[in-house]
Each structure stands twice: as structure tokens, then as C-alpha cells.
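A.B. asks: Any chance you can model this:
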Amino acid sequence: MATLIINVSDLESVKARLDAAFRGEPQGCAYSFNSEESLLSMLTPNRWAIVKALLGSGPLGVRELARRVGRDVKGVHTDTQRMVLCGLIDKTDDGKLLLPYDEVRVDLHCQAAA
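C.D. replies: Alright, predicted model coming up:
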């Protein structure tokens, strides 16, 4: 089962993971945002529904995706374009949308200030 972990990481943490990957150390699949605000801004409830609909589905056209999430095509197109531009979902050569994972986990932490 392929799992994507969406998290918040600073630039140094991302660089450290890349360095480890170049050394051949497995890193798993991760997508990192630079702040909690940017993660929450991107993963709105409507976009989260798109993520869930794409999981394990294979490539889908915008119309079929809109049907599956119960929204209008224009709104789904706008949301998916934004997600494609930031690299969260893929677009195939024939224009279909793809999230090639079976599971997505969002890793978001908050703790009291020291």
C-alpha cells in the first residue's frame, strides 16, 4: 500500500530528507508545506474531498471527479488546477487527474510554548 504523508516542515528538514534520499536511505512519500497556514489553506474541505475521491481510483477526468464529489465542474477544475500547480496531485498527458496512493495521512502538530 502506497501512503502519502502530508506535513509541515522547515527548509532544513526538507534538505536533510533530500540528502538522505540521495545517499540511498528510504524516505517514503511525503509532501511538505512550509507552514500550518499554507497546509490548511490548500486542504480546504472541498479539496480534501477531491483527495479522497482520487485515492486508489486511477486517473479521472474533471467531469467524473466533479460527479464523485457532488460539485460543479468549474469549481472542481479550479481546485484541481491549484493542487496540480503546487504538485499535490498529478495531471496525466491526456489531462486526467491522478493521486497515485492508496492512503494519505496529514501530520499536523501543535504544542504549548515552552
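A.B. asks: C-alpha only now, for contacts and for neighbours.
C.D. replies: Fine.
A.B. asks: For the strand or helix carrying S41, name the packing helices and strands.
C.D. replies: Applying DSSP states H and E as the criterion places S41 in helix 36-42. In this structure, helix 36-42 makes packing contacts with strand 3-8, judged by 3 or more Cα pairs under 8 Å, 6 or more residues apart in numbering; DSSP states H and E.
A.B. asks: And the strand it packs on, what does it pack against?
C.D. replies: Here strand 3-8 touches strand 29-33, helix 36-42, strand 103-107, going by 3+ Cα pairs under 8 Å, 6+ apart.
A.B. asks: quick one: buried residues of the longest one?
C.D. replies: By 16 or more other Cα atoms under 10 Å, the buried positions in helix 36-42 come out as 39, 42.
A.B. asks: who's in contact with that helix?
C.D. replies: 7-8, 33, 83, 108 (Cα atoms under 8 Å, 6 or more residues apart in numbering).
A.B. asks: quick one: the next helix or strand after that helix to strand 103-107, angle?
C.D. replies: Sequence-wise, the next helix or strand downstream of helix 36-42 (DSSP H and E) is helix 45-54. Counting by axes from the mean of the first three to the mean of the last three Cα atoms, to 10 degrees, helix 45-54 lies at 150 degrees to strand 103-107.
A.B. asks: want to put them side by side, so please do this one too:
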Amino acid sequence: MNPFLTKQRAVLKVYLLNEIERSKSYGWRYTEAIAARNADYQPTHSEIYKALHELTAEGIIKRHKQHVIEKGSGLSEVVLYSFTEDGYHKAQIYKLQVKNDLERSKRLIDSIIADNY
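C.D. replies: Got it, this is the predicted structure:
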């Protein structure tokens, strides 16, 4: 049996995979990008990093440490995320599965609204 609605973490992973497709970056930038795209969905930093760690453990993305020079604060180390060798393909499959689940959840919500309101 399917869960009642799509899990929030699955949606967050889709957002992250789309951001990783756009550019190799780090968690803070992904947080800002997601917030800019959807004002109603503001995941916390811990949610972002949990999802990134899960995607890493699933073999979809990998981490790269990189040193950057930031104005006024000197040298910093950031962790950038990118797809593994077959990660892009795995990401497309995952996104399609979540899309199907979101569509099912939407039909369920629409039915509940129509039946009760």
C-alpha cells in the first residue's frame, strides 16, 4: 500500500537533484535556491543536509571538498555536490517515481476535497 501522501523528504530530494543538475554547489546555496523557487516551502539546513547525505549514501551524488576564498573572511572549505558516474540516470528514475507519487497524492487530495467540501 502507498503512503497517504508523498513524503516531504522525497520532494526535497527532487528539488536538490534539480539544483545539482543546474550547478555543482554546496548546501547553503541549495537552501537559498529552493527558497527562491518556492516561498511556501522553506526546508531547514538540517533537512537539506540529511537529504544530501541520503542521496550520497544511495550513490546518486558525491561530495567534493574545495577551498574557496571569501571576501573578508579568507580561505574556507566547502563541500560541493555533483552526480556520480551513473547518478544522473539514477536521479531521473527517482524523480519520475516521485512525480508519479505526487500525481497520485494530488488525485487523492482532489477526491477528498470534492467529496467533503
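A.B. asks: With both chains overlaid, what TM-score comes out?
C.D. replies: Superposed pair, TM-score by TM-score structural alignment, normalised by the length of structure 1: 0.48. Supporting alignment: 70 aligned residues with a Cα RMSD of 3.2 Å.
A.B. asks: which residue ranges form the helices in structure 2?
C.D. replies: Using DSSP state H, the helices found in structure 2 span residues 8-22, 27-37, 45-57, 87-116.
A.B. asks: S76 of structure 2: which of the ones you listed is closest?
C.D. replies: Closest approach to S76 of structure 2 among these is made by helix 27-37 (13.7 Å; Cα to Cα).
A.B. asks: Now do the buried residues in the closest one.
C.D. replies: Neighbour-count burial for helix 27-37 of structure 2, counted by 16+ other Cα under 10 Å, picks out 27, 30-31, 34.
A.B. asks: ok now it, how far from the chain's centre?
C.D. replies: Relative to its parent chain, helix 27-37 of structure 2 has a centroid offset of 10 Å by Cα atoms, centre = their mean, to the nearest Å.
A.B. asks: go on, stretch 57-69 of structure 2?
C.D. replies: Here stretch 57-69 of structure 2 is found 15 Å from its chain centre; the criterion is Cα atoms, centre = their mean.
A.B. asks: Need the contact partners of it.
C.D. replies: With contacts defined as Cα under 8 Å, 6+ apart, stretch 57-69 of structure 2 is touched by 55-56, 75-84, 86-88, 90-91.
A.B. asks: which of those are buried?
C.D. replies: Here, 16+ other Cα under 10 Å leaves 55-56, 78, 80-83, 87-88, 90-91 buried among the contacts of stretch 57-69 of structure 2.
A.B. asks: and the residues you listed as JSON lines, adding distance to S111 of structure 2?
C.D. replies: Listed next are those as JSON lines, based on distance: Cα to Cα, whole Å:
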{"residue": "L55", "distance to S111 of structure 2": "33"}
{"residue": "T56", "distance to S111 of structure 2": "36"}
{"residue": "V78", "distance to S111 of structure 2": "46"}
{"residue": "L80", "distance to S111 of structure 2": "42"}
{"residue": "Y81", "distance to S111 of structure 2": "39"}
{"residue": "S82", "distance to S111 of structure 2": "39"}
{"residue": "F83", "distance to S111 of structure 2": "38"}
{"residue": "G87", "distance to S111 of structure 2": "36"}
{"residue": "Y88", "distance to S111 of structure 2": "35"}
{"residue": "K90", "distance to S111 of structure 2": "32"}
{"residue": "A91", "distance to S111 of structure 2": "30"}
